[in-house]
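A.B. asks: Provided below are the primary sequence and the corresponding predicted coordinates.
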Amino acid sequence: MSKQLKKATFAGGCFWCMVKPFDQWDGIHGVVSGYTGGHTENPSYEEVKSGTTGHYEAVEITYDPSVIAYEEILTIYWQQIDPTDDGGQFHDRGDSYRTAIFYHDDEQKELALQSRNELAESGKFKDPIVTEILPASPFYPAEEEHQDFYKKNEVYYKQDRAKSGRDEFIEKAWGEQV
């Protein structure tokens, strides 16, 4: 019996910090760090960081929709980012660190728009929600050293995440929901 797996793609600042929150859920079959949304084919980490490729740092999630719904994945996503910051995320600044949801079909587009509208109307944030919702474009996996960074470089990952301000923001905005 083959499973009908789907893709979900999100930009939420540093891709190192976007893998673990999704990796731990049943129904998630893989989370790949990479680059999308730009104009350079097969960009390198250094090229993307330079801001010349138009790419976002992003994660591509492979999931089983019979186990975890796209709506649930969207909820997890919103709870990892500051959706009001259009200059990057936390201590990572620049266009490659902006937030975006990249939809793979019309259903994902509609669900993403609906979830963004609900968040905007919730009053949780006083500033406008600036996270873009864009059509998926070619996704280029990042170099191997960036894959599963939180597992391979646990100490450095924890240090970088701690100094970023991400966890303090998440705790203040979402409390124990994450």
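C.D. replies: Everything's here; your move.
A.B. asks: rest of the way, CA atoms for contacts and neighbours
C.D. replies: Fine.
A.B. asks: What segments of this structure are helices?
C.D. replies: Assigned by DSSP state H, the helices in the chain fall at 16-23, 45-50, 70-78, 106-122, 149-152, 154-164, 166-174.
A.B. asks: Could I get the buried residue list for the fourth one?
C.D. replies: Judged by neighbour count (16 or more other C-alpha atoms under 10 Å), helix 106-122 contains these buried residues: 108, 109, 112, 115, 116, 119, 120.
A.B. asks: before we go on, here's another structure to hold up against the first:
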Amino acid sequence: MLQKATFAGGCFWCMVTPFEDLPGIHGIVSGYMGGHLENPTYEEVKKGSTGHYEVVQITFNDEVFPYKKLLDLFWPQIDPTDADGQFQDRGPQYRAAIFVHNESQLAEATASKEELIAGSRFKKPIVTEILQASTFYEAEEYHQDYHKKNPKHYKEDRAMSGRDEFINQNWK
């Protein structure tokens, strides 16, 4: 059965590649969720005043690729202790969050967060929120598969972000 999973992890460009080309993943769309403005544009969201997060929405077959495996891939892409954005991307639109679509996802996301809190990986508190999914607004076409359309810029931006260094130091 196909389901939706929605994750915010800073810039949505960097949140596509960890989930693509996996069995049971039927699509990944960059977009916006959680704000108060209908049909926001990238220009509006990036100002940080709409309340939206940059997110990726994943369509997946839970029987082939369970939600728990998506959570296991999500956490190592972020700094779960940063409440003000992710890496070089600062502001409320770049906060990390898990948007749940049903009670089962809520239970699994909560358990995964509690497991991370109980571990000793981070000295600072885990602040990544678990929120109820709301209306998803698809980002502009030029943001979709950005890493494929603009590989040079994507690689340069990702290298400068500090994301990979953090992942290697804290998750590997």
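C.D. replies: Looks like it came in fine. The model shown is predicted, which means the values in this text are computed figures rather than measured ones.
A.B. asks: wait, which of the helices of the first structure is closest to residue 94 of the first structure?
C.D. replies: helix 45-50 (8.3 Å; C-alpha to C-alpha).
A.B. asks: The closest one vs the second structure, mean deviation?
C.D. replies: Compared with the second structure after the fit, helix 45-50 of the first structure shows a mean deviation of 0.4 Å (mean C-alpha distance after the TM-score superposition for the first structure).
A.B. asks: Which stretch of the second structure is that helix matched to in the alignment?
C.D. replies: For helix 45-50 of the first structure, the aligned range in the second structure is residues 42-47, judged by TM-score structural alignment.
A.B. asks: for stretch 15-23 of the first structure, same thing?
C.D. replies: So stretch 15-23 of the first structure sits over residues 12-20 in the second structure, by TM-score structural alignment.
A.B. asks: Quick one: end-to-end distance for that stretch.
C.D. replies: Terminal residues of stretch 12-20 of the second structure are spaced 13 Å apart (C-alpha to C-alpha, to the nearest Å).
A.B. asks: Next, the buried residues of that stretch.
C.D. replies: Buried-residue list, stretch 12-20 of the second structure, by 16+ other C-alpha under 10 Å: 12, 13, 14, 15, 16, 19.
A.B. asks: Max pairwise distance over the buried residues of helix 106-122 of the first structure: which two?
C.D. replies: 108 and 120 (18.0 Å).
A.B. asks: about what we covered before: how about the helices of the first structure in a markdown table, adding distance to residue 99 of the first structure?
C.D. replies: Formatted as a markdown table, those follow (distance: least, C-alpha to C-alpha, whole Å):
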| stretch | distance to residue 99 of the first structure |
| --- | --- |
| helix 16-23 | 11 |
| helix 45-50 | 15 |
| helix 70-78 | 10 |
| helix 106-122 | 12 |
| helix 149-152 | 20 |
| helix 154-164 | 16 |
| helix 166-174 | 14 |
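A.B. asks: mind checking what residue 161 of the second structure lines up with in the first structure?
C.D. replies: Under the alignment (TM-score structural alignment), residue 161 of the second structure maps onto residue 164.
A.B. asks: Pull the contacting residues for its match.
C.D. replies: 90, 91, 92 (C-alpha atoms under 8 Å, 6 or more residues apart in numbering).
A.B. asks: now swap in residue 60 of the second structure and tell me
C.D. replies: 2, 3, 4, 5, 24, 25, 26, 27.
A.B. asks: just to revisit the earlier point, nearest to residue 70 of the first structure, of the buried residues of helix 106-122 of the first structure?
C.D. replies: For these, the nearest to residue 70 of the first structure is residue 108 (7.4 Å; C-alpha to C-alpha).
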